[in-house]
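Peer 1: below are the sequence and a predicted model; questions follow.
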Amino acid sequence: MRLPFDVSPLRAILYNVDEYGFPENPEETRHALAERLESCRDPADDSPLYQLLTDVPRPDLQRLKTDAFRDIVEYSKTMKERLRRAREESSSAVENIEREIDVVDADPAIVIDLFLSYRAVKDWQKMVDLVAKMSPPLKQTILVQEQLGFALNRLGRHDDAERMLAEVIECHGPSSETNGILGRVYKDRWLKASEEQNPAGRGFLNMAIDAYLQGFESDWRDAYPGINAVTLMECSDPPDPRRNELMPVVAYAVKRRLASKRPDYWDYATELEVSVLSDKVEDAQSSLGMAVASVREPWEPETTANNIRMIREARENRGVECEWIKDIESNLMRTKP
């Protein structure tokens, strides 16, 4: 039996029916349907377009900015609200919600929100554990792979994080998000090596700068990797002269982001860092106020404060008075969402 021409390209399960319209072999039909549904959990490319023209870009929904996920993607408003309240309580509250759902078969948007909720409460291990429970298609998305690398790095598993993020870049090319996280991996390794007086530290610093630069150059609209590159150039000994060329580009990028959409925490934090690096005290105070008012997750101001601290310490080592920068750093460390 052949399907009608207008639906013949679609995958289907054929079965015979009796005079009442019921399957003649219901158990066999149910088994075939169950096998087909199981296979959908780990699909292969079945589009002739993608099979023949491998360079045609797929709809890249996984590249949606992680921080805007909850605002962009539609899913259960009840679950969204429950996860919001759980994030305000504790990791245990988030875990209680996880116990109620089947991670493999649940709405992928709910699973991603659960994943990012663990990030919000800084439970990096639960993030790693959750990925292992996800369906293969969801586990392989760029967003999940990036955030898994983020969590692994926070757990001190720098080698695993580096390997995972490098694979994402090899498969999908550099991006401001992936390279930004990879740059953070190298930056953490540089800081650790510096504390241990390990000569490898200089190499990790250069690798961090290169990763951030590659991310910024892949999309100049995203100033986040650019400002991180400039900050690390400022912390080099002696300061990397390339920062003088890069700073105006980064400053313009963040200016355009602030003007073209509803600004978020990272926009104001980047503007703050630009002002500190440029010694613009009043501008820095203004950006600080907006950044503090826009904090969503507790690790965000901590990350910015650490960058500000690095700038301050680098300049103090060169004999520059930085009391006003220390005040900004202190304000950030006291900030709660």
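Peer 2: It's in. Since we're looking at a predicted model, the values are computed, not measured.

Peer 1: make it CA atoms for all contacts and neighbour counts henceforth
Peer 2: Will do.

Peer 1: wait, what's in contact with Met164?
Peer 2: Met164 makes contact with 145-146, 149, according to Cα atoms under 8 Å, 6 or more residues apart in numbering.

Peer 1: for those residues, pick the one with the most neighbours.
Peer 2: Highest neighbour count within these: Gly149, with 28 neighbours (other Cα atoms under 10 Å).

Peer 1: shouldn't that one be in contact with Leu165?
Peer 2: Yes - contact criterion Cα atoms under 8 Å: Gly149 and Leu165 qualify, at 6.1 Å.

Peer 1: identify the contacts common to those two.
Peer 2: Jointly contacting Gly149 and Leu165 under the rule Cα under 8 Å, 6+ apart are Ile181.

Peer 1: re earlier: of the contacts of Met164, which is the nearest to Asp264?
Peer 2: Asp264 lies nearest to Glu146 out of the contacts of Met164, by Cα to Cα, at 20.0 Å.

Peer 1: dump the residue contacts of the closest residue to that closest one other than its chain neighbours.
Peer 2: Distances taken as Cα to Cα, 6 or more residues apart in numbering put Thr178 closest to Glu146, at 5.9 Å, once the chain neighbours are dropped. Counting by Cα under 8 Å, 6+ apart, Thr178 touches 146, 165, 168-169, 215.

Peer 1: reformat these as JSON lines; add distance to Arg99 and secondary structure.
Peer 2: Shown next, in JSON lines, are the contacts of Thr178 (distance: Cα to Cα, whole Å; DSSP: H, G, I helix; E, B strand; the rest coil):
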{"residue": "Glu146", "distance to Arg99": "24", "secondary structure": "helix"}
{"residue": "Leu165", "distance to Arg99": "29", "secondary structure": "helix"}
{"residue": "Val168", "distance to Arg99": "30", "secondary structure": "helix"}
{"residue": "Ile169", "distance to Arg99": "33", "secondary structure": "helix"}
{"residue": "Gly215", "distance to Arg99": "37", "secondary structure": "helix"}
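
Peer 1: let's bring in a second model and compare:
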Amino acid sequence: MHKAKKNQKKMSQNNKKQVHHPDISNDVCPLPLPPRGAPPPTVYHTTRMAPTPSTSGSFDKTVIPGNARKLHVVIVIDQKVQKNLRVREMALKDVQKVADTLNVNLAKIDFDKLDFGETETLDLFYNADVALVDVTVTHQQPSLCYHIGVRESMGQSYNMILTYLAPDLEYHIMDALKKTHAHLPMIIYINSPECGMLQSYEKNGNEDDAKPPFARANSTTAKMTTFQNRLKSVLKSVQVEASAHSREKFMSDLRKAREITDGDQKNDFLDKMRTRLDNPDVLHPDTVSLMMLSYRDNQNYGGMIRLVDDLKRITDCVKVVDTPVIRYQYAFALNRRNKGGDRDLALNTVLSLIGGTTENEEKNGLLSPDVVCLAGRIYKDKFIASNYEDRDSLNSAIEWYRKAFEMSPLEYSGINLTTLLRASGEHFENNLEMQQIAVVLNSLLGRKGALQNLTEYWDVATYFEVSVLAENYQKACEAALMMVKLKPPVWYLKSTMENIKLINRCAATISPIEKEKQQFLFWSEFFMEATETDTDINCPRYPVLILELTKEFTPSYLTLNTEEGTVILSHVLETSQQKKIHQSEVKGIHRWHFTRTNIKAVTESKRDDRQLFLYVHENSDDFNLLFPTKAHCQK
């Protein structure tokens, strides 16, 4: 199974502390511990981990050059009022020179048209990336403040106030203005006849652009700079911030896909979101990675592959798709889709990714265990696809999972390594490595708390697999019920059941089927039905769970005879409803046979689309049935 969504949390926990091996009883983890006389288990060295490629979204935070669109800047500066007109004209020329230098689009807006509310002018002002507003003319300030406020209400936060520091400036008016827009940067300019250029004051270190007005001018430590240089430094930072804002908005909108439950609707939404990657400000390893994860969560592996293949054809995008996180996700998608040649291409991709990591980078934790585990996963899938005959792939899978577990002992690599060692013919009783892994898994699972308190699917699934490995079917059944209640995506269950099938196939000779084993076989069948979504439901008998009045689920089977119009419900175990009466056990009813005339009604549950209520005439209690999937429920 692949725990892409869990590994980052587990890595961060692993980074904080070395793995230790407390004495945890089998009530916590059903894997057997080594005998007391056995050599002490190896304590694997925990390396400093790089961000996991499946969750962090980026290995490289560098902005990809050469593909940013031009910044759209507007300036409102009066060119009609005669007072200080020449200085404002100089300021406008300086702004234009800065715009040309930074390669940004600059548009001049006439104050009268803005004040009048001309549609095109308002549209230009409100939708610009940056608004430079000159408030030198006092009587224009109320209107300008209003329009700045409108921009802010629309989420346009890049607004800057310009003003001329005239000898007769009315400071109290400017102070009032600054209090109204205290959060906005104010850039003052001064006419300096000696040098023939407008001057301003430098921003010192981490000093706030929105420092109280003219404090810099009155400071003895204030340093002069040209108005052009001051403006240029501010606009440069805005260029980067505006691009980051576009990416953040894209990722925020993309996360809304998680709220869509219908698979087709989600794919349509994702395809529309993908078109926004045409915006150079949005295209970045972070956004592409999140797009890939969104496709993955909907099992749209073709969408993941097409996205990368399309970006590869664009010269400016090669650096985006060549980042390790995208290459990792691309290999993952190829392995999952598994069309002709996909798996070999996936293997080549992940091996080249591992091979491109130097020994020094690996020692410093820059090679993620996720990448190493993916190599093991691909070889494991090749072994399974060969009908369990490709021993070379099995041995390669063991080696890669072993390497990942040595890098960072985590549940995912540990459970897969143990499963594959079991598949190769090893047993806990005779294999020291499996015993050592058992100690680590005991420790990791024990830290997470009791089974009934676990809320993450992969934690419960690991507990389930560990229980099956140890042939502790009672605990496996308890974990299976928790898995059903969590209602995981189908591909989660598929990953888990692949391991279960492998364990069952390669397990030692089974003793006579006891009731715990019988229940475990029911759960295996239940999950297999849930994962076979691509096949039609033609079998007349399938597993269901009956929700009792005690709020407990009873494993059962439903047999449907459409020709005779009958329904048969039967518990897996005849002792399911045993009741104690006068200190003696009396078997309760464990099998019901209903004809079409016995059934009053059938209604779907509003809480869970896998559940329905069966109302019958000849039974005092009605039945609340939970099926493997929604499709089974609607059958």
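Peer 2: Alright, I've got the coordinates. Only a predicted model underlies this, so the values are computations on that prediction, with no experimental measurement involved.

Peer 1: coming back round to it: just among the contacts of Thr178 of structure 1, which is most surrounded?
Peer 2: Highest neighbour count within these: Gly215, with 28 neighbours (other Cα under 10 Å).

Peer 1: looks like that residue contacts Arg184 (just checking).
Peer 2: No - if you go by Cα under 8 Å, Gly215 of structure 1 and Arg184 don't touch, sitting 11.7 Å apart.

Peer 1: residue range for the longest strand belonging to structure 2 in structure 1?
Peer 2: For structure 2, the longest strand by residue count, based on DSSP state E, is strand 553-561. Alignment note (TM-score structural alignment): strand 553-561 of structure 2 is unmatched in structure 1.

Peer 1: centre of the chain versus that strand, how much separation?
Peer 2: Centroid separation for strand 553-561 of structure 2 versus its chain: 37 Å, with Cα atoms, centre = their mean, to the nearest Å.

Peer 1: again with stretch 345-363 of structure 2
Peer 2: On the basis of Cα atoms, centre = their mean, stretch 345-363 of structure 2 sits 23 Å off its chain's mean C-alpha point.

Peer 1: tell me the buried residues in it?
Peer 2: Under the neighbour-count criterion of 16 or more other Cα atoms under 10 Å, stretch 345-363 of structure 2 has 345-347, 349-351, 353-354, 362 buried.

Peer 1: how about the residues you listed in JSON lines, adding distance to Val318 of structure 2?
Peer 2: As requested, those are exported to JSON lines (distance: Cα to Cα, whole Å):
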{"residue": "Leu345", "distance to Val318 of structure 2": "18"}
{"residue": "Ala346", "distance to Val318 of structure 2": "18"}
{"residue": "Leu347", "distance to Val318 of structure 2": "20"}
{"residue": "Thr349", "distance to Val318 of structure 2": "15"}
{"residue": "Val350", "distance to Val318 of structure 2": "17"}
{"residue": "Leu351", "distance to Val318 of structure 2": "19"}
{"residue": "Leu353", "distance to Val318 of structure 2": "16"}
{"residue": "Ile354", "distance to Val318 of structure 2": "19"}
{"residue": "Glu362", "distance to Val318 of structure 2": "25"}
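
Peer 1: distance between the ends of stretch 505-517 of structure 2?
Peer 2: This stretch, stretch 505-517 of structure 2, spans 15 Å end to end (Cα to Cα, to the nearest Å).

Peer 1: list the buried residues in it.
Peer 2: Residues of stretch 505-517 of structure 2 classed as buried by neighbour count (16+ other Cα under 10 Å): 506-507, 516-517.

Peer 1: repeat for stretch 273-292 of structure 1
Peer 2: Under 16+ other Cα under 10 Å, the buried positions of stretch 273-292 of structure 1 are 273-277, 281, 284-285, 287-292.

Peer 1: ok, Ser287 of structure 1 - contacts?
Peer 2: The contact partners of Ser287 of structure 1, taken as Cα under 8 Å, 6+ apart, are 268-269, 271-272.

Peer 1: hmm, try it at 7 Å
Peer 2: Shown in contact with Ser287 of structure 1 (Cα atoms under 7 Å, 6 or more residues apart in numbering): 268, 271-272.

Peer 1: that one corresponds to which position in structure 2?
Peer 2: Match for Ser287 of structure 1 (TM-score structural alignment): Ala479.

Peer 1: give me the element its match is part of.
Peer 2: Ala479 of structure 2 belongs to helix 473-486 when assigned by DSSP states H and E.

Peer 1: can you check Phe594 of structure 2 too?
Peer 2: Using DSSP H and E, Phe594 of structure 2 falls in strand 591-595.

Peer 1: where does the next helix or strand after that strand end up in structure 1?
Peer 2: For strand 591-595 of structure 2, the succeeding helix or strand toward the C-terminus, using DSSP H and E, is strand 599-604. The aligned range for strand 599-604 of structure 2 in structure 1 is empty, by TM-score structural alignment.

Peer 1: and strand 599-604 of structure 2, how far out from the chain middle?
Peer 2: Computed by Cα atoms, centre = their mean, the chain-centroid distance of strand 599-604 of structure 2 equals 40 Å.

Peer 1: that one: which residues count as buried?
Peer 2: Quick answer for strand 599-604 of structure 2 (16+ other Cα under 10 Å): Glu604.

Peer 1: got the contact list for it?
Peer 2: Taking Cα under 7 Å, 6+ apart as the rule, strand 599-604 of structure 2 contacts 611-617.
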